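Enquirer: just coords:
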């Protein structure tokens, strides 16, 4: 059974942070957007949870930063530490490993954990992280996008086919076929432009036939959330632990205060040998994960085909250690939504703007994100 076409100016496949942030920025500009998500609701999986200053500035510009703090439970920490793993102490416990490097922190007297980052008064460089789980960020993005009155988000909608890519000179629309997984019916949707923001295994990219060359990192990572006491000499901000096998990143999920317990995201690499001898169930047991408490990049050949665009992990995937993945993906949202607003609201020519989006964001990944995340991953393994 098939329903008639439903129209919008922009269709977005994928209700993750990239799709929803793009929808929010377009909705704020008065562009009508329909977001289609295969799952029955927003993902609650433990994914990204820290965002660099460049993204924070973009979130502040979109007037959503305050809501991420007040409604999403986000907060800022300043600095980023790199340490060796913990060592045994004289009392049979653990003491923090040697501090190898530390990114500059904002001045304590000026630091505001609830506000966007500010440049230090003395002009020296500093870094800060916005700490908020991806699931909570997505909820804020969706709520604010819907409030614009120009965005709707539909769940249990699976992309089946792209009937018209809008590649011809006379093609003014993209049309797709979508299956409603709740009712088992199909519908046709049409729009001026289509954005595939449906992740690293993007069905949009696959249907468009856009190649995705690259390599896969051999490691598998486990992300866990745990409540830890913030000891006097222990981590108090985002911390990377160097290890030749089980390199780890610690990132706070609730504001860390010395002497008190707070929630942390602990993400660690598994031993490749374990991947050959243990099942996924074995690797997720409490015993296996607890012992770790004690102790891929790919790039699409093109981000555009006709009136169809790719953004976020649908366009590029890098090693997650280092926290550059979603930060870069959200900057895709900024660049793409800016381009679409100029096309749909300012009458700018479509072809050069969309080609520029594809070329520029590919170069950002090729010449900055991938080399830096690869270097971070390799450095994480180096111990004396």
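Expert: Sure thing, it's come through. The structure presented is a predicted model; accordingly, all values stated were derived computationally and were not measured.
Enquirer: switch to C-alpha atoms for all contacts and neighbour counts from now on
Expert: Fine.
Enquirer: list the contacts of residue 79.
Expert: 102, 103, 104, 105, 106, 126, 127, 128, 129, 237, 238 (Cα atoms under 8 Å, 6 or more residues apart in numbering).
Enquirer: how about CSV for the residues you listed, with secondary structure, distance to residue 267 and neighbour count added?
Expert: Below are those laid out as CSV (DSSP: H, G, I helix; E, B strand; the rest coil; distance: Cα to Cα, whole Å; neighbours: other Cα atoms under 10 Å):
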residue, secondary structure, distance to residue 267, neighbour count
102, strand, 19, 13
103, strand, 20, 14
104, coil, 23, 16
105, coil, 23, 17
106, coil, 25, 22
126, coil, 24, 18
127, coil, 21, 19
128, strand, 19, 27
129, strand, 16, 27
237, coil, 15, 20
238, coil, 12, 21
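Enquirer: for the longest helix anywhere in the chain, packing partners?
Expert: With secondary structure taken from DSSP state H, the chain has its longest helix at helix 325-346. Counting contacts by 3 or more Cα pairs under 8 Å, 6 or more residues apart in numbering; DSSP states H and E, helix 325-346 packs against helix 17-28, helix 53-61, helix 350-364.
Enquirer: give the next helix or strand downstream of the second one.
Expert: Tracing the chain past helix 53-61, the next element assigned as helix or strand by DSSP states H and E is helix 65-70.
Enquirer: presented hereafter is structure B, for comparison with structure A:
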């Protein structure tokens, strides 16, 4: 590859990997740069909504996703206070279901590893693991970056464009000086991974569950896990007056899980983690020849499983536009400005608004307002029109279509 006919992608998580694959399928050479030696195995993002599944199919990844992942056509809302099911939403029961009427629970590290394996023998793709971005400069002809390997050696690479897919603490975004607008939630979130099969507790538990309770809500989702036997992920808020050590203490974790899903035996907890959660969107996703995608461009709370989806949507949208610039002579500035408009709309009007509303619904403090919200869930689940509209919002169907239509 020459220095002037390739795209440099920093970050080989699911977004960077999918972007690299989409670029290669369009015929664009790519260099994929990742600071880790290999993808980190962590049961974090694992939900692929219908618009994302359609993209995975287009890229030839759906068969692997179905083999490695878990099909979840329905999701449940529950009241932790009463322990009762409030509403069931079933994509297969929609009057006009999407082509893929389910959510695919496919962990992000599996997506990344699947793509990296496919790119490994592609002469148009160079994969540089264990390299960190040190800096970059851009000019009218391209971008020159400085990267450092784990042994400390620094080298330079040049490409026509640089895309930062390097996470919420994006080095690309920071060096570019792009503002990351938004806020940070005051409470921390605790994530618990357990092998316990929650669905064995009764039919009120599905593969995707939302438990409502003031200051004590929880999301519970199932993925296949490393061994394919199943791994459940629970996410809930940590008390503000407790330290990280107190929140993650084994007895506190056990009490938390028993409070939501009581069972005679203790839970088999594999890992716990506690972290801060942000709602932020970059002021722009394009700055000359430097572009942002995924968490580098936007982050949100995990209620609804939308973060990775938005990043994959960025990647496919951007790959299509770069192909038009590359091969059709399209106006680069106009097209990349449209990329920012479309993908910021998808975030601000879609992911950010919906994920905030999701959290507020589960966390409602006022008893009267909480009763109204839970009653709204019951009515939506029971009415076919409201049921389908609820799913289209929750599964990013409407917001994706609105963003794609933006000029």
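Expert: Structure's in. What do you need? Just so it is clear, the model here is predicted, and its values are computed rather than measured.
Enquirer: quick one: TM-score?
Expert: Here the TM-score for the pair of chains, by TM-score structural alignment, normalised by the length of structure 1, is 0.84; 341 aligned residues with a Cα RMSD of 2.1 Å.
Enquirer: rewinding a little: of the helices and strands packed on helix 325-346 of structure 1, give the one that comes closest to residue 327 of structure 1.
Expert: Using Cα to Cα as the measure, helix 53-61 is the one of those that comes nearest residue 327 of structure 1, at 6.0 Å.
Enquirer: show me what that closest one is packed up against.
Expert: helix 65-70, strand 128-131, helix 325-346.
Enquirer: hmm, try it at 10 Å
Expert: helix 17-28, helix 65-70, strand 128-131, helix 325-346 (3 or more Cα pairs under 10 Å, 6 or more residues apart in numbering; DSSP states H and E).
Enquirer: thinking again about what came up before, save the contacts of residue 79 of structure 1 as JSON lines, and put in distance to residue 288 of structure 1 too.
Expert: Output for the contacts of residue 79 of structure 1, formatted as JSON lines (distance: Cα to Cα, whole Å):
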{"residue": "102", "distance to residue 288 of structure 1": "30"}
{"residue": "103", "distance to residue 288 of structure 1": "32"}
{"residue": "104", "distance to residue 288 of structure 1": "35"}
{"residue": "105", "distance to residue 288 of structure 1": "35"}
{"residue": "106", "distance to residue 288 of structure 1": "37"}
{"residue": "126", "distance to residue 288 of structure 1": "37"}
{"residue": "127", "distance to residue 288 of structure 1": "34"}
{"residue": "128", "distance to residue 288 of structure 1": "32"}
{"residue": "129", "distance to residue 288 of structure 1": "29"}
{"residue": "237", "distance to residue 288 of structure 1": "25"}
{"residue": "238", "distance to residue 288 of structure 1": "23"}
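Enquirer: before we move on, the earlier item: can I get the helices and strands packed on helix 53-61 of structure 1 in JSON lines with distance to residue 315 of structure 1?
Expert: Shown next, in JSON lines, are the helices and strands packed on helix 53-61 of structure 1 (distance: least, Cα to Cα, whole Å):
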{"stretch": "helix 17-28", "distance to residue 315 of structure 1": "11"}
{"stretch": "helix 65-70", "distance to residue 315 of structure 1": "26"}
{"stretch": "strand 128-131", "distance to residue 315 of structure 1": "24"}
{"stretch": "helix 325-346", "distance to residue 315 of structure 1": "9"}
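Enquirer: among these, which comes closest to residue 218 of structure 1?
Expert: When the helices and strands packed on helix 53-61 of structure 1 are compared (using Cα to Cα), the closest one is helix 325-346, at 17.4 Å.
Enquirer: and that closest one with helix 350-364, angle?
Expert: Between the axes of helix 325-346 of structure 1 and helix 350-364, defined by axes from the mean of the first three to the mean of the last three Cα atoms, to 10 degrees, the angle is 170 degrees.
Enquirer: which residue numbers in structure 2 does helix 325-346 of structure 1 align to?
Expert: Under TM-score structural alignment, helix 325-346 of structure 1 corresponds to residues 307-328 of structure 2.
Enquirer: could you do stretch 17-31 of structure 1 as well?
Expert: Going by TM-score structural alignment, stretch 17-31 of structure 1 sits over residues 14-28 in structure 2.
Enquirer: from the middle of its chain, how far away would that stretch be?
Expert: Per Cα atoms, centre = their mean, to the nearest Å, the displacement of stretch 14-28 of structure 2 from the mean C-alpha position of its chain is 17 Å.
Enquirer: kindly report the same for stretch 2-19 of structure 1.
Expert: 20 Å.
Enquirer: give the buried residues for it.
Expert: Going by neighbour count (16 or more other Cα atoms under 10 Å), the buried part of stretch 2-19 of structure 1 is 7-19.
Enquirer: show me which pair in the residues you listed is furthest apart.
Expert: The largest separation in the buried residues of stretch 2-19 of structure 1, counting by Cα to Cα, is between 7 and 17 at 22.8 Å.
Enquirer: show me what the helix or strand where residue 259 of structure 2 lies is packed against.
Expert: Applying DSSP H and E as the criterion places residue 259 of structure 2 in helix 250-260. Under the contact definition 3+ Cα pairs under 10 Å, 6+ apart, helix 250-260 of structure 2 sits against strand 189-194, strand 218-223, strand 231-237, helix 244-248, strand 269-275.
Enquirer: okay, these, which one's buried deepest?
Expert: strand 218-223 (a mean of 25; mean count of other Cα atoms under 10 Å).
Enquirer: counterpart of it in structure 1, which residues?
Expert: Going by TM-score structural alignment, strand 218-223 of structure 2 sits over residues 248-253 in structure 1.
Enquirer: distance of the most centrally placed residue in structure 1 from residue 231 of structure 1?
Expert: Computing the C-alpha centroid of structure 1 and ranking residues by Cα atoms, centre = their mean puts residue 326 first, at 2.4 Å. Distance, residue 326 of structure 1 to residue 231 of structure 1, using Cα to Cα, to the nearest Å: 30 Å.
Enquirer: any idea how far the corresponding residue of structure 2 for residue 157 of structure 1 lies from residue 143 of structure 2?
Expert: In structure 2, residue 157 of structure 1 lines up with residue 131, judged by TM-score structural alignment. Taking Cα to Cα as the criterion, residue 131 of structure 2 is separated from residue 143 of structure 2 by 17 Å.
Enquirer: these two: which is more packed in?
Expert: residue 131 (25 against 22; other Cα atoms under 10 Å).
Enquirer: from residue 163 of structure 2, how far out is that one?
Expert: For residue 131 of structure 2 relative to residue 163 of structure 2 (Cα to Cα), the value is 15 Å.
Enquirer: how about residue 115 of structure 2?
Expert: Relative to residue 163 of structure 2, and taking Cα to Cα, residue 115 of structure 2 is found at 17 Å.
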